[in-house]
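Novice: Predicted model and sequence below, questions to follow.
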Amino acid sequence: MDLVNHPRFKNPKNGEVKIISGDPSKQKQVTRPQRNYIEYADLKKECRKCNRYFYFFAEEQKYWYEELKFSPSADCVFCPECRQARIKVKKLQKEYELLQKNETPSDDKIRRFRIVAKTLIKLGCMKDRSKIDKLD
């Protein structure tokens, strides 16, 4: 099975595992049965969407749990490529919503609305073409 590369970290060689210290005082405080992380280790995982393997790096975990304050129960289930794709789709959906609310759109806004809507349809995120068909 393919191994997805991370845009910032290098995949470890076989058998290599990086372990870094965690700081529970910087993590979201939880009660048992969950625990805070004392250390983080590179974890090899399978993406829920594309089924390829990827590493959830120790540095990435530290960022998630100590900087972003994610709950210790939060888990990384998508590879970096699928995460980026999801972020792009969310941005397009937000842009679509904003363009749709525009009562008197300019020609440029109408063109952009069509592009965004057609992109969302191609990606399978939108099925109702009726709103964009009215603009033709």
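Specialist: Great, that's in hand. None of the values given here were measured: they were computed from a predicted structure.
Novice: only C-alpha atoms for contact and neighbour calcs from this point on.
Specialist: OK.
Novice: Quick check: residue 88 vs residue 14, distance?
Specialist: 32 Å (Cα to Cα, to the nearest Å).
Novice: ok, those two, which is more surrounded?
Specialist: residue 88 (12 against 6; other Cα atoms under 10 Å).
Novice: now what about the helix or strand encompassing the more buried one, what contacts it?
Specialist: In this assignment (DSSP states H and E), residue 88 forms part of helix 80-101. The contact list for helix 80-101 (Cα atoms under 8 Å, 6 or more residues apart in numbering) reads 4-7, 49-50, 54, 105, 109-110, 113, 116-117, 120.
Novice: Put this next to the previous one:
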Amino acid sequence: MPRKKSDDFVPHPRYGDEPRLTGLNPKENSGTGKVYLHWHSPSEVRVPNTAIAADTSRQLQPTIAVTHYFDSRRRCVDCRDSFLFFAAEQKYWYEVLGFPLESNCVRCVPCRKKQRGLETQRQRYEDLFALEDRTANQDIELVESALTLVAAGMFGTRTLERMRSLLKQAEPHRKLEGLWRRLREIEEASR
């Protein structure tokens, strides 16, 4: 059964899964100084007729301001699925959030959320690790964070040795059995 066009792209919760046609399709005219398109959206990834005008005064001190954004086709560096980096999303990134024009979208929304979750998990791990006197619950949370980060490839397997030692010293807790099981599964998967 042939796939529908909308099935080709990972859905974005705000912008959907299909290009947003505007009828605007400017061409870059180097030398005239009127239209400058984004370096990370070359013609082969731009979706024609999806451009929106940029407000160059809101871009973060660019060397050369971008005058228009296009919906552009991307492939996620993590899951390898196709997604759209929408023109409206680019406008929001560069003009509202203040990202520099050098910033590029390389992950689909689900993988971006997963990445942010892992970064939050890593920060929590570091905060807990730095505590001199952790409670039993904080030790458990530290082990949970470490196991998640090892499984995601953010930490190496040497971390498992430290977590094994911490679990051996842990006071009895209802989560211990599950943590031991996760630790063994991660060790098996890393062999």
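Specialist: Sure thing, it's come through. Since the model is a prediction, treat every value here as computed from it, not as a measurement.
Novice: What range does the helix holding residue 88 of structure 1 cover in structure 2?
Specialist: Aligned using TM-score structural alignment, helix 80-101 of structure 1 spans residues 109-130 in structure 2.
Novice: average offset between that stretch and structure 1?
Specialist: Once fitted to structure 1, stretch 109-130 of structure 2 is off its aligned match by 0.8 Å on average (mean Cα distance after the TM-score superposition for structure 1).
Novice: Now that stretch: buried residues?
Specialist: 109, 118, 121, 122, 124, 125, 128, 129 (16 or more other Cα atoms under 10 Å).
Novice: Report the two of those residues separated the most.
Specialist: Maximum pairwise distance in the buried residues of stretch 109-130 of structure 2, criterion Cα to Cα, is 29.9 Å, between 109 and 129.
Novice: So which residue is smack in the middle of structure 2?
Specialist: residue 112 (2.3 Å; Cα atoms, centre = their mean).
Novice: What lines up with residue 153 of structure 2 in structure 1?
Specialist: Checking TM-score structural alignment: residue 153 of structure 2 goes with residue 124.
Novice: Burial check on its match, number of neighbours?
Specialist: 9.
Novice: give me every residue that touches it.
Specialist: Neighbour list for residue 124 of structure 1: empty [criterion: Cα under 8 Å, 6+ apart].
Novice: and the helix holding residue 88 of structure 1, how far out from the chain's middle?
Specialist: 11 Å (Cα atoms, centre = their mean, to the nearest Å).
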